[in-house]
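Colleague: Fold the following, please.
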Amino acid sequence: MPRRIRDPLTMDLFNIPRAQAPTPGNLDLDIALRCALSEALKHCEQDRYRVAADMSRLTGHDISKYMLDAYTADSRSDHNFPLRYASAFESVTGSFCLTNLLAKARGCEVLVGDDALLAELGRVEQMEAELKHQKAALKRYLEARK
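Modeller: Have a look, this model is predicted:
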């Protein structure tokens, strides 16, 4: 039997996200949040000064580069990233890191753009298959009554 090689670009169709069982401490996202913020900033085209300035403009609150540094530093656990800045942060960095972090913690997956459209297409195709099956069953029932 030939060995099947998995295409690394193809998503696993059966990788179904599952929510963690809520036990004390397992939903503390502090370290994961700091990592997600750091990664988004690392891959952002703008530097932290520009990100802070753009976030300040979008939120109407003064946000500095030093605040971003504190939110991402493991040693600054006393500085927590406010959820009210999440949308501005993602908009400025072009990331969905915080949305994905929360979704993963709750056992969900976020689909954006073409991925969302492909998922909807799959749902519509499933509905079509179910309707085709139901139509065939009705025809068989009606023919059996003749």
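Colleague: alpha carbons only for contacts and neighbour counts from here, please
Modeller: Fine.
Colleague: The chain: helices as residue ranges?
Modeller: Remark: helices assigned in the chain by DSSP state H are 30-43, 48-59, 65-72, 86-93, 97-105, 114-144.
Colleague: Contacts only, for residue 100.
Modeller: By C-alpha atoms under 8 Å, 6 or more residues apart in numbering, residue 100 lies in contact with 109-110.
Colleague: Show me the one of the helices of the chain that comes nearest residue 23.
Modeller: Nearest to residue 23, of all the helices of the chain, is helix 97-105, at 12.4 Å by C-alpha to C-alpha.
Colleague: Distance to residue 79 added to the helices of the chain, as TSV?
Modeller: Compiled in TSV, the helices of the chain are given as follows (distance: least, C-alpha to C-alpha, whole Å):
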stretch	distance to residue 79
helix 30-43	10
helix 48-59	16
helix 65-72	6
helix 86-93	15
helix 97-105	17
helix 114-144	35
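Colleague: one more, for comparison:
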Amino acid sequence: MRKMDTGLVQLSLPLSSLPTAGLPAGSLRRQEAVHEAFRAVLATSGLTPEYVASELSRLTGNSISVHHINNWTAESKIGERHIPLDYLPALTAILRDSRLIQAVMPTGWTALTPEDAAVFELGKVVVEERRRGRKKRELWERINGSGA
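Modeller: Next comes the predicted model:
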């Protein structure tokens, strides 16, 4: 009697069925957008690069120097120095600005500040209340219409 192989098999999906299939090559390159956003956010924050480096070091537990900050914002350093992704939450908290995270997001996606998230949640509640109101009206119409 021959023993059958019961190992798992990975099936290949055609590329056309993947959610990113319609995106052009390079369309999610975010390097320049992140670089520009960091420069803009730092400039409007009123904070010094020294303060940002010190606070980033404290919050992440890594040694971040003012030279790191300068490299991440220098026009000549685009393509050479990347802000590590795991620093984005700390930078967003320090700078109190979501533009840096927003710059990382693909087009059509968004990041919300805690205040904006509350407004968004309220909007969801209002939409649900309106749906329920429509449903209640439909049911009352069915009840009142069928009883006549």
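Colleague: Any idea what the TM-score is?
Modeller: In this superposition the chains share a TM-score of 0.75, using TM-score structural alignment, normalised by the length of the first structure; 126 aligned residues with a C-alpha RMSD of 2.0 Å.
Colleague: Now do the spatially most central residue of the first structure against residue 68 of the first structure, distance only.
Modeller: By C-alpha atoms, centre = their mean, the first structure has its centre lying nearest to residue 100, at 2.8 Å. As judged by C-alpha to C-alpha, to the nearest Å, residue 100 of the first structure and residue 68 of the first structure stand 19 Å apart.
Colleague: Same check on residue 125 of the first structure?
Modeller: Distance, residue 125 of the first structure to residue 68 of the first structure, using C-alpha to C-alpha: 45 Å.
Colleague: For the residue nearest to the centre of the first structure, what is the corresponding residue in the second structure?
Modeller: Under the alignment (TM-score structural alignment), residue 100 of the first structure pairs with residue 102 in the second structure.
Colleague: What's the separation between its match and residue 62 of the second structure?
Modeller: Residue 102 of the second structure sits 24 Å away from residue 62 of the second structure when distances are taken as C-alpha to C-alpha.
Colleague: now swap in residue 108 of the second structure and tell me
Modeller: For residue 108 of the second structure, the distance to residue 62 of the second structure - C-alpha to C-alpha - is 33 Å.
Colleague: and these two? which has more neighbours close in?
Modeller: More crowded of residue 108 of the second structure and residue 62, by other C-alpha atoms under 10 Å: residue 62, with 11 against 5.
Colleague: nearest residue to the more buried one other than its sequence neighbours?
Modeller: Nearest non-adjacent residue to residue 62 of the second structure, counting by C-alpha to C-alpha, 6 or more residues apart in numbering: residue 56, 7.8 Å away.
Colleague: Could you tell me how many residues sit around that neighbour?
Modeller: Counted with other C-alpha under 10 Å, the neighbours of residue 56 of the second structure add up to 23.
Colleague: and what of residue 121 of the first structure?
Modeller: So residue 121 of the first structure, with other C-alpha under 10 Å, has 12 neighbours.
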